[in-house]
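Visitor: Just the structure for this:
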Amino acid sequence: MIKWTKVSSRVIARWSCTLTGGGPGGGKAEEQTCFLQDEAAGGRTQPQKKKRRRRKKKSDVFSMLEPSVPSHLSTWVDVKEAIRDKAKELKLGPTRFAACEKPRPDRMAAYQKWIDSGMHGEMAYLAREDRLERRRDPRIVLDGAKSIIVSSMFYWPGKGGFPWPKVSERERLGADSEGRGLVSCYAWGDDYHQIMGSKLRDLATFAVELCGGNSRWYVDTGAVMERDLAERAGLGFTGKNTLSIHSNYGSGFFIGSVFTTLPLPPDEPMKKPSYCGSCTKCQVACPTGALAPTRDFVMDARRCISYLTIELKGSIPVELRPLVGTWIYGCDICQEVCPWNQFSWQGQSSPSWGQVSKDISFPVLRDLLHMDETEFEARFAQSAVKRIGRDRFLRNVCVALGNSGDVRAIPPLRKAMETESDLVKEHASWAITRIAEQQRSSSKTTTTT
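Guide: The predicted model follows:
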């Protein structure tokens, strides 16, 4: 039996059929034949041997037609604007275009130096030679690639968009009231890989249906020099917090890229690599020293709270645990203090989740510690939080509880020491000790006063 998926006459979509038997084109199961439809074949199905199936990634959108300007448009500039209009229709943020060429030599040299210094921590995939090679020459990513569509999707809600006080006040409230933790605002909604990935797939499909050619899209998943692309496309500059910053909307956006064989004229690049000037607010505010005034535009990921709570798979270094505060997934501190993020704005690319419940952005830590695997999967089914798994998440919760000084957390922490994994037990034990130390310190202060 054959399962057929209808596709455009100009586009060959991945898995256009799943072959388990014969089909209209005469193929046989043992030949592993897949029938693909093409406009040039007059709408007739044509057998394609498995070895000729070029696509190996779900992010590919391939056509059998050479790139060309459609009859209703005049030039590739018109095509570029049509793609930009489609991006707006898909509710993506500002979308720009860059030539598919090697990154600036100084950018690649800085990245290699960062890798060589070990600042990428346990993210070994960043140092893989095949990935480094693709960063050095993005043309390897897609055969015949000539252009890169660089798009954005914003998650930063703007100065007026936060439903709760700023970080310093939230941490104080968390310690003094219900004992709540902090979640980076990018994770308040559904997983951005899925949301933006779907939009980029639609954008890539639109480009191929319009002009033929081939495309491959990425959203935080490929070996792509995204900040260099943002600069070259004029989307944003790189700040001292090492994030891309849009001059109107700040740094709170995801970058997505569509590699294409279409010869799209590039947009003007950023005039300067950075517009931070003498400002060091993000470096001074970083509690762990991942950013430092002596190290402009460089982040030591090994000390970054986002790395410690998301990327790090093992134990959080003991000396850094008190500095993590009550963050349980990611961190927004270096963005929250940035002057470029002090605007109140609302546009078509603003966060789709809008005002969220404090149980999402500011959850009660003790409640999280009670979750079993089923409850964790249900609560974070559509969230990026799900990616780190329950063990790492509970590890983070234990550290946050320890830093909260909440004595009400001691019973559930003791239970965790009896029932959870070694990773969670270790951090639960630390949390109990930390709470006890804070209570003793508080008692001494009260007595002295």
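Visitor: contacts, neighbours, all on C-alpha from now
Guide: Fine.
Visitor: what are the ranges of the strands in the stretch 201-350 of the chain?
Guide: Using DSSP state E, counting those that start in this stretch, the strands of the stretch 201-350 of the chain run over 215-219, 237-238, 244-245, 253-260, 327-329.
Visitor: Nearest to Trp353 among these would be which one?
Guide: Among the strands of the stretch 201-350 of the chain, the nearest to Trp353 by C-alpha to C-alpha is strand 253-260 (14.3 Å).
Visitor: what's the distance between that closest one and the middle of its chain?
Guide: 11 Å (C-alpha atoms, centre = their mean, to the nearest Å).
Visitor: okay, the angle between it and strand 215-219?
Guide: Interaxial angle, strand 253-260 versus strand 215-219 (axes from the mean of the first three to the mean of the last three C-alpha atoms, to 10 degrees): 170 degrees.
Visitor: doesn't Gly250 make contact with Ser152?
Guide: No - counting by C-alpha atoms under 8 Å, Ser152 stays clear of Gly250, with 11.9 Å between them.
Visitor: picking that back up, which of the strands of the stretch 201-350 of the chain sits closest to Leu182?
Guide: Ranked by C-alpha to C-alpha, the member of those that lies closest to Leu182 is strand 327-329, at 4.5 Å.
Visitor: before we go on, could you also do this sequence so I can check it against the first one:
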Amino acid sequence: MHTVQNRNIDLALLVADIKAWGCELGFQRIGIADVELSEAETHLLSWLSRGRHGAMHYMESHGTRRSRPQDLQPGTLRVISARLDYLPGQVADTAVVLRNPSLGFISRYALGRDYHKVMRGRLQKLAERIEARVGWFQYRAFSDSAPVLEKALAEKAGLGWIGKHTNLIDKQTGSWFFLGELYTDLPLPVDTPAENHCGTCHACIDICPTQAIVAPYELDARRCISYLTIELRGAIPVELRPLIGNRIYGCDDCQLVCPWNRFARPTDEPNFAPRHGLDTPELIKLLSWTEEEFLKYTEGSAIRRIGYECWLRNIAVALGNAPTSEPLTNALKARLDHASELVREHVKWALARHS
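Guide: Reported below is the predicted structural model:
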């Protein structure tokens, strides 16, 4: 089989074309990284050794495949990293929702269509365009779907730097974006890694409701509201429940306060527009959903992945943090006989807060 090296392909021109094709497909930016991640691997292994991944045991079982792309996909030489902005343009004011304890706050990334599907579809189309140009080549597409150090790779690809909150930040557009990757055997020229511009700012550390950012660039997932409401499948630690407020799926506080996000531009991507009024949902109404309604209103959404029980668990916590009212306590009492012990325990906790 012919290799790229002996096909007389201008690789620099190919990279320029890949970036242009990426923009045509709806990506905001494309970068190229090599696969040397030893520094990021050291940070990852230290993080895991401290147990900061909590119940995400898969992260430990994946070992160094996350930081060694060639172990995950043999033959990988480069990573094509893609950025897709998701901040909805027509969305309820986040601060207003967070201040209203009768409403549930859902992280802005999850209000529309599941980004995994959108990202993977576009990466596949990008790979097909490359193949039409160079012929068969080895590739594999990822979108938060396998053990990939996507932020470290995106940083190497020049798409931004990893901020003190551990999210990726772009100097021109902030941090409201998804990342996706194409692992490939094409020996493409790499981009210059991004420089860190956090400076002395520590706004994200100060704002975190649960103090999950334990030090600059160090996140303890066990305290993170996104972990507690999405990744954790068991009971939410009692001492952290009051700190969650009305956040029922994820948390955007560290991004909301980041000064670089003043440059963020809303996307006109229809896939990420809010669905079913989930940018301003009433908690009491959400608690009354049957499982069929939950599946109906979260169809095609990233929210569905937590399942119905964890959905009710999260809403019960939010209602436990809301002001007492008769409709609220009646809604909670209606769930006292739920089949799930997990749901019943959180409902009892919430009712005890109103007794």
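Visitor: related to what we said a few turns ago, looking at the strands of the stretch 201-350 of the first structure, which is nearest to Val183 of the first structure?
Guide: strand 327-329 (5.0 Å).
Visitor: about what we covered before: relative to Glu171 of the first structure, which of the strands of the stretch 201-350 of the first structure is closest?
Guide: Here strand 327-329 is closest among the strands of the stretch 201-350 of the first structure (C-alpha to C-alpha), at 8.9 Å.
Visitor: whereabouts in the second structure does the closest one align?
Guide: Aligned by TM-score structural alignment, strand 327-329 of the first structure falls on residues 247-249 of the second structure.
Visitor: Have a look at how far, on average, the matching stretch is from the first structure.
Guide: Here stretch 247-249 of the second structure, set against the first structure after superposition, deviates by a mean of 0.5 Å using mean C-alpha distance after the TM-score superposition for the first structure.
Visitor: List the buried residues of that stretch.
Guide: 247-249 (16 or more other C-alpha atoms under 10 Å).
Visitor: and the gap between the residue mapped onto Ala203 of the second structure from the first structure and Val77 of the first structure?
Guide: Counting by TM-score structural alignment, Ala203 of the second structure corresponds to Lys281 in the first structure. Plainly put, Lys281 of the first structure is 40 Å away from Val77 of the first structure if you go by C-alpha to C-alpha, to the nearest Å.
Visitor: who's more crowded, those two?
Guide: Lys281 (19 against 15; other C-alpha atoms under 10 Å).
Visitor: any idea which helix is longest in the second structure?
Guide: In the second structure, with assignment by DSSP state H, the single longest helix is helix 115-134.
Visitor: Show me what that one is packed up against.
Guide: helix 11-24, strand 139-142, strand 177-184 (3 or more C-alpha pairs under 8 Å, 6 or more residues apart in numbering; DSSP states H and E).
Visitor: Show residues contacting it.
Guide: 4, 7, 9, 18, 21-22, 25-26, 84, 137, 139, 141-145, 178, 180-182, 271-272, 302 (C-alpha atoms under 8 Å, 6 or more residues apart in numbering).
Visitor: so that helix versus helix 11-24, what angle?
Guide: Using the same axes, to 10 degrees, helix 115-134 of the second structure lies at 140 degrees relative to helix 11-24.
Visitor: Would you mark the buried spots in helix 115-134 of the second structure?
Guide: 115-116, 119-120, 122-124, 126-127, 129-130, 134.
Visitor: just to revisit the earlier point, so which of the buried residues of stretch 247-249 of the second structure would you say is closest to Leu283 of the second structure?
Guide: Nearest member of these to Leu283 of the second structure, counting by C-alpha to C-alpha, is Ile248, at 9.1 Å.
Visitor: The closest one: what's it in contact with?
Guide: So Ile248 of the second structure contacts 104-106, 229, 311, 314-315, 318 (C-alpha under 8 Å, 6+ apart).
Visitor: Helices - which of those residues land there?
Guide: Reading helices off those with DSSP H, I get 311, 314-315, 318.
Visitor: Could you dump these into a markdown table and include distance to Arg223 of the second structure?
Guide: Output for these, formatted as a markdown table (distance: C-alpha to C-alpha, whole Å):
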| residue | distance to Arg223 of the second structure |
| --- | --- |
| Trp311 | 18 |
| Asn314 | 15 |
| Ile315 | 18 |
| Ala318 | 16 |
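Visitor: now these in JSON lines, with neighbour count and distance to Glu326 of the second structure?
Guide: Output for these, formatted as JSON lines (neighbours: other C-alpha atoms under 10 Å; distance: C-alpha to C-alpha, whole Å):
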{"residue": "Trp311", "neighbour count": "23", "distance to Glu326 of the second structure": "22"}
{"residue": "Asn314", "neighbour count": "27", "distance to Glu326 of the second structure": "20"}
{"residue": "Ile315", "neighbour count": "30", "distance to Glu326 of the second structure": "17"}
{"residue": "Ala318", "neighbour count": "26", "distance to Glu326 of the second structure": "16"}
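Visitor: That'll do, ta.
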